[in-house]
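Engineer: Quick one: sequence plus predicted model below, questions after.
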Amino acid sequence: MADRALVVDGVSKAFGAGDHAIQALEGVSIHVERGRVTGLIGPDGAGKTTLMRLCCGLYAPDAGAIRVMGLDTVAQSARIQAVVGYMPQRFGLYEDLTVQENLDLYADLNGLGSAEREQRFGELMAMTGLAPFTGRLAGRLSGGMKQKLGLACTLLRRPPLMLLDEPTVGVDPVSRRELWRIIYREVETAGTTVLLSTAYLDEAARCDEVVMLHRGRVLGQGPPEAFSRPLAGRVYIARAQGLSRRALQGRLAASPRVLDAIIAGDAVRVVTREAGISDPARVAGDLAGLTLEPAEPRFEDAFVATLREIEPARGEEQPLMRGHGARQDGEEIIRVRHLVRRFGDFTAVKGISFSVRRGEIFGLLGANGAGKSTTFRILCGLLPATDGTVAVAGYDLRRAAAPARRRLGYMAQRFSLYPTLTVMQNLQFFASAYGLTGRRRGQRIRWALETFDLADYADLNSSDLSLGHRQRLAFAVALMHEPDILFLDEPTSGVDPLARREFWRRTSALAEAGVTVLVTTHFMEEANYCDRLVIMAEGEVLAEGSPEDLKSRVRSAALPSPTMEDAFIGLVGRRQEAGSA
């Protein structure tokens, strides 16, 4: 027990009372070893933030006990603050203060003397790469830089235990990797203990141990490989001649012998229900030309397998759209030429050009501050261009933005639902906003409730839905008027892997029906679902091509099988090196 920095014993926590009570945690027991990185892995709504706040004494448990560095979080709460550094999801930076002024403020709050703070400031600025930006207002930093500054403020007094609540959420892969480098260095040089929560399942591999949390319960704790090892002999990379990867994924996902099937580059990653089913005929029946190549299981495979036991896959679904017909390869539906957008003296988008064809899933990726969000808002008709031309569905956005918008469906990052309206009222409102009337309006509302399994929640306020159900409602709203083009802004941020798979299955079906999809995401593995991608950096198009094209540009003897994250980091890194040369 002496080697444990944190012990959580049988902790439960609920919010509200009576029929409105929400059980955030139930019977949670975990431990965190000193000098190690422990990951708290799970989707939004799993209870990660509640557990973090309990551990630093901000909440008191309803049942059970928590000891931090030997101190009880209730009986000795005043002493807890001296041994814990807590970085919440939205760290309290003062955006109207500079980087240096934020550091000075947190140094004052932590009682650091002048000599200690001078040494620590130098170390942290070098570690985070923020030294050139100490005079910049915090509000003018990119998302990744804000997270680094928040982490630096948390590390000022070198706490024995760091509680980091989703420090990498919403930041690009380059910033994620840099944040992890900072965390590792602090553990190695100061022996700091870290409990870190994340919704990115690939980050489990970076941890010494992981706690798998789902709906307020612990599903398991141990090294990442302890979860993935039991899936040996059940994971394959599947290919089939003459069959698109989307069609192959659909066939495999429908097989009773398959637990999970996701697109992975030019192939499909398959997890079977039993080990040793390497005969293609046993996996997919009469599917001709199917090959199965064994693959090493990953933590995400194990997480999904565990969730599938709790929540079996849904059955057959209704078609999402009618009347679009087959996709017409080669027909441009979005055309961008020499697009420029300035904000005062700052040029956010610098003369970029690309096009998107009907029925494509097209990814718009970029580091924080790359101009990706600005470009996305221009294409949606939410922001005017300074220069250049943008044509959407045949309409020039400079002259006919309103007619173009009627052809679009838009799913915002935070879903843009009305929280005080019920599910039914949200559907009714957006149906009217899209101009649906009479019988057609009623048909589309019934379609949304049935297709997205929302009928049982029709009278609930949207704010009372789980994140996965809010995502379903937002997706249904975006499709109410059967748009030709669908804009998806970080559509799966924070939702669990099963909801993400359901979402991409629906999106792929839309593309097959001829709907054009433009998507932004920070989940690099999701970029594999795209037909083509643009990676932006510093307001310019850095690279364009299929996922496999982009991976091939960073493939080497040292990196023979690059992931999309490897491709993103490698291509952005080359740009940064060229700029500093």
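Structural biologist: Okay, I see it.

Engineer: going forward, measure contacts between C-alpha atoms and count neighbours the same way
Structural biologist: OK.

Engineer: what residues are up against the most centrally placed residue in the chain?
Structural biologist: The chain has Ser493 as the residue nearest its centroid, 3.6 Å off, counting by C-alpha atoms, centre = their mean. If you count contacts by C-alpha atoms under 8 Å, 6 or more residues apart in numbering, Ser493 has them with 170, 413, 521.

Engineer: Leu40 too?
Structural biologist: Taking C-alpha under 8 Å, 6+ apart as the test, what Leu40 contacts is 48, 195-198, 210-213.

Engineer: if we go to 10 Å?
Structural biologist: Contacts for Leu40 (C-alpha atoms under 10 Å, 6 or more residues apart in numbering) come out as 46-49, 51-52, 164-166, 195-199, 201, 204, 207, 209-213, 218, 221.

Engineer: cool, and Lys350?
Structural biologist: Shown here is Lys350, whose contacts under the criterion C-alpha under 10 Å, 6+ apart are 338-342, 371, 387-388, 538-541.

Engineer: In strands, which of the residues you listed appear?
Structural biologist: Applying DSSP state E to these, the entries found in strands are 338-342, 387-388, 540-541.

Engineer: Of those residues, which is the nearest to Tyr236?
Structural biologist: Using C-alpha to C-alpha, Val541 is the member of the ones in strands among the contacts of Lys350 that lies nearest Tyr236, at 34.6 Å.

Engineer: what's around the closest one, how many residues?
Structural biologist: By the other C-alpha atoms under 10 Å criterion, the neighbourhood of Val541 contains 22 residues.

Engineer: Now do the same contact list for it.
Structural biologist: 349-354, 364-366, 370-372, 534-535.

Engineer: likewise Val356?
Structural biologist: Contacts for Val356 (C-alpha under 10 Å, 6+ apart) come out as 330-336, 362-363, 392, 516-518, 531-533.

Engineer: 7 Å instead, please
Structural biologist: 332-335, 362 (C-alpha atoms under 7 Å, 6 or more residues apart in numbering).

Engineer: most surrounded residue in the residues you listed?
Structural biologist: Note: the member of the contacts of Val356 with the most neighbours is Phe362, at 24 neighbours, neighbours being other C-alpha under 10 Å.

Engineer: Go through stretch 109-126 and flag the buried ones.
Structural biologist: Taking 16 or more other C-alpha atoms under 10 Å as the neighbour-count basis, stretch 109-126 is seen to contain the buried residues 112, 117, 120-121, 124-125.

Engineer: Could you pick out which of the contacts of Leu40 are located in helices?
Structural biologist: Using DSSP state H, 48-49, 51-52 are the members of those that sit in helices.

Engineer: here's the one I want to compare it with:
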Amino acid sequence: MRDSDAIVLAQQLRKVFDSPTGEPLHAIDDISLTVRRGRLTALVGPDGAGKTTLLRMAAGLLRPDSGSLHVLDIDVVAHPQAVQDRISYMPQRFGLYEDLGVQENLDLYADLHGVPRDVRRERFARLLEMTDLARFTDRPAGKLSGGMKQKLGLACTLVRSPDLLLLDEPSVGVDPLSRRELWKILQQLVEDEQLSVIVSTAYMDEAERCAQVYVMNQGKLLAEGEPAALAERARGLTFVVPAPQGTPARDLQARLIDADALIIDAVPKGGAVRFIRDPEADAQAVDALLGDLDPQSRPEELEDAFMMMLRLHQDDDGAVAHPHVAASLSPAKTDNDKPVIVVRDLVRKFGDFTAVSHISFDVARGEIFGLLGPNGAGKTTTFRMLCGLLPASSGHLDVLGLDLRTARAQARARIGYVSQKFALYENLSVRENLAFFGGAYGLRGQRLQQRVAATIEQFGLAPKAISGLLPGGYKQRLAMAAGLLHEPEILFLDEPTSGIDPLARRAFWRTITALAQDGVTIIITTHFMEEAEYCDRIAIQDAGKMLALGTPREVRQQADPVRYDEAGTDMNSAFIAIVEQGRARATNSSVPGATA
């Protein structure tokens, strides 16, 4: 049976892989769906939901074990090459040639796809204009920022005009400004060229821009529909409640999210906590949990419905399970008399290029401090100097009372570090990795065994699992466990939630809140602006300069002091506004006679 408007038609589709446990892994489990042509369609779901497997099958790169799959009215199982000749597919790790320039990468992919010479000039000009890369055609791809690399990857994917574009999480690791630009390009392609696009994403605000959303989990299709229709599932269950005076919103969020028999989800925003009540929960029990706090109803959103569907579908031992850590509303153990990090007039240069320019700030014990900025802003360079991994060109940097110019090794023994990319040994088991890194941190004998056992229990890890075969959320959990083995006083986290889904991010932040309550100082970089709401203070950098420094509320207010609304101003919009204002001032100051 054919549907003339269907660009992808799947019926009872299945794909099974072998797993390390010997049990079959049902990556795609009896899925039937119809994707309409000329639309922007989203696949959303947690790690291991099956999104990438479904896209790879649609691209003719994986063969289904059973069921039927037609793409562009072609049987993809029987004729995969015929499908590949008419589609473009951008995987999560797109293969740019980093030693080649922007134009050279475009030329190479045009050659690989057999794009005629007479077509290239007009096509390249349009792609370079859309991606704003026309000024950088000679720059090596390896020298581009993360956002620019993603835009170049998209341009290379589109060197030929496809009938269907498949994008696997194209905005992972990309800052809000670059995300906005990527989505402008996609929407322009859909509107101007009637291009059909299927995109998998971990961002619910991106899924809300799509005409149709498919929600997946553990290989199954949980729901499908327009974003507004799906959001209706949470109607009457969404509330917002202010945090008690003097209490971080994240502490109240932790208490609510721990009450998982009553509360499906909770996130801090604007000094308050937005939560979803379990539809089966007793109203009096929820009132008792909140005490004197007065919740107000709020409009439901797609993410509310998404979290509800995941919570209700997860198995007792599912991949979305997370460790429960005791939480209270007591203040974090802090000693504000003496900051644990002192930065004064910090500068870092690479030849003639200034990556960090004269920044200053302090961090208190037990504080969660966020370093934010667009790709290429200098925040990672700042982060690496704070960790003692990179020396400063000038300025003063003191960590735990130690001058990093003379005592970097002593400081590093008292800090933990979790890198942006999974940096553990993928062929070792969880226990073997923890034992190795515990030894590297100086733990020995019985003390090492005790810490490994306690950490495995705390983070809910399977000790015999092979690290490289873990889902993304579990890899991130293992990396954080390794960084905390030696019980550091400061924990540095470099974009630790990049590429993991909202459910895994909630579990991650629940652990971070517990650490801060115990007096551990947290320094974190992130591209998820919602995560800035968990921080006590945040700093926003761009072009190596400090643009904003303060509490999340102070930073939101700085973005638009005239029209500031505590309830309506979100951190994503504030971030974009502050960066654009900073760039406008920099442009004006460089023009003779211009005023800032």
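Structural biologist: That came through, no problem. Note that this is a predicted model, so its numbers are computed, not measured.

Engineer: Secondary structure added to the contacts of Ser493 of structure 1, as TSV?
Structural biologist: Formatted as TSV, the entries for the contacts of Ser493 of structure 1 read as follows, by DSSP: H, G, I helix; E, B strand; the rest coil:
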residue	secondary structure
Gly170	coil
Gln413	coil
Thr521	coil
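
Engineer: which of those also appear as contacts in structure 2?
Structural biologist: Among those, those whose aligned partners also touch in structure 2, counting by both residues aligned by TM-score structural alignment, their matches' C-alpha atoms under 8 Å, are 170, 413, 521.

Engineer: what's the distance between the aligned partner of the second one in structure 2 and Thr380 of structure 2?
Structural biologist: So the one you mean is Gln413 of structure 1. Superposed on structure 2 with TM-score structural alignment, Gln413 of structure 1 falls opposite Gln420. When C-alpha to C-alpha, to the nearest Å is the yardstick, Gln420 of structure 2 and Thr380 of structure 2 sit 10 Å from each other.

Engineer: Kindly report the same for Arg510 of structure 2.
Structural biologist: For Arg510 of structure 2, the distance to Thr380 of structure 2 equals 24 Å [C-alpha to C-alpha].

Engineer: Those two - which one has more neighbours?
Structural biologist: Neighbour count, other C-alpha under 10 Å: between Arg510 of structure 2 and Thr380, Arg510 has more, with 24 against 20.

Engineer: Might you report the residue contacts of the more buried one?
Structural biologist: If a contact means C-alpha under 7 Å, 6+ apart, then Arg510 of structure 2 has Ala254 as its contacts.

Engineer: can I assume it sits in a helix?
Structural biologist: Yes - with three-state DSSP as the criterion, Arg510 of structure 2 is assigned to a helix.

Engineer: Can you find the partner of it in structure 1?
Structural biologist: Applying TM-score structural alignment, one finds that Arg510 of structure 2 aligns to Arg505 in structure 1.

Engineer: before we move on, the earlier item: among the buried residues of stretch 109-126 of structure 1, which ones are in helices?
Structural biologist: Counting by DSSP H, the members of the buried residues of stretch 109-126 of structure 1 that fall within helices are 117, 120-121, 124-125.

Engineer: Those into a markdown table, with extra columns for distance to Glu525 of structure 1?
Structural biologist: Rendered in a markdown table, the data for these read as follows (distance: C-alpha to C-alpha, whole Å):
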| residue | distance to Glu525 of structure 1 |
| --- | --- |
| Arg117 | 41 |
| Arg120 | 37 |
| Phe121 | 36 |
| Leu124 | 31 |
| Met125 | 31 |
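
Engineer: which one among these gets closest to Tyr434 of structure 1?
Structural biologist: The shortest separation between Tyr434 of structure 1 and any of those is 50.0 Å, and it belongs to Met125 (by C-alpha to C-alpha).

Engineer: What's that closest one aligned with over in structure 2?
Structural biologist: Superposed on structure 2 with TM-score structural alignment, Met125 of structure 1 falls opposite Leu128.

Engineer: That match: what's its closest spatial neighbour, skipping adjacent residues?
Structural biologist: Residue nearest to Leu128 of structure 2 in three dimensions, not counting chain neighbours: Ala134, with 4.9 Å by C-alpha to C-alpha, 6 or more residues apart in numbering.

Engineer: on that earlier part again, can you list the buried residues of stretch 109-126 of structure 1 in a markdown table and add distance to Gly233 of structure 1?
Structural biologist: What follows is those, written out as a markdown table (distance: C-alpha to C-alpha, whole Å):
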| residue | distance to Gly233 of structure 1 |
| --- | --- |
| Leu112 | 55 |
| Arg117 | 54 |
| Arg120 | 49 |
| Phe121 | 50 |
| Leu124 | 45 |
| Met125 | 46 |
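
Engineer: just to revisit the earlier point, separation between the match of Arg510 of structure 2 and Ala313 of structure 1?
Structural biologist: When distance is defined by C-alpha to C-alpha, Arg505 of structure 1 is 12 Å away from Ala313 of structure 1.

Engineer: Can you tell me the SS state at the corresponding residue of structure 2 for Tyr59 of structure 1?
Structural biologist: Across the two structures, Tyr59 of structure 1 finds its equivalent in Leu62 of structure 2, going by TM-score structural alignment. Using three-state DSSP, the secondary structure recorded for Leu62 of structure 2 is coil.

Engineer: give me the number of residues near Leu62 of structure 2?
Structural biologist: Around Leu62 of structure 2 there are 16 other residues, counting by other C-alpha under 10 Å.

Engineer: show me where the stretch 401-550 of structure 2 has strands.
Structural biologist: According to DSSP state E, counting those that start in this stretch, the stretch 401-550 of structure 2 carries its strands in the segments 402-403, 415-418, 490-494, 521-525, 537-542, 545-550.
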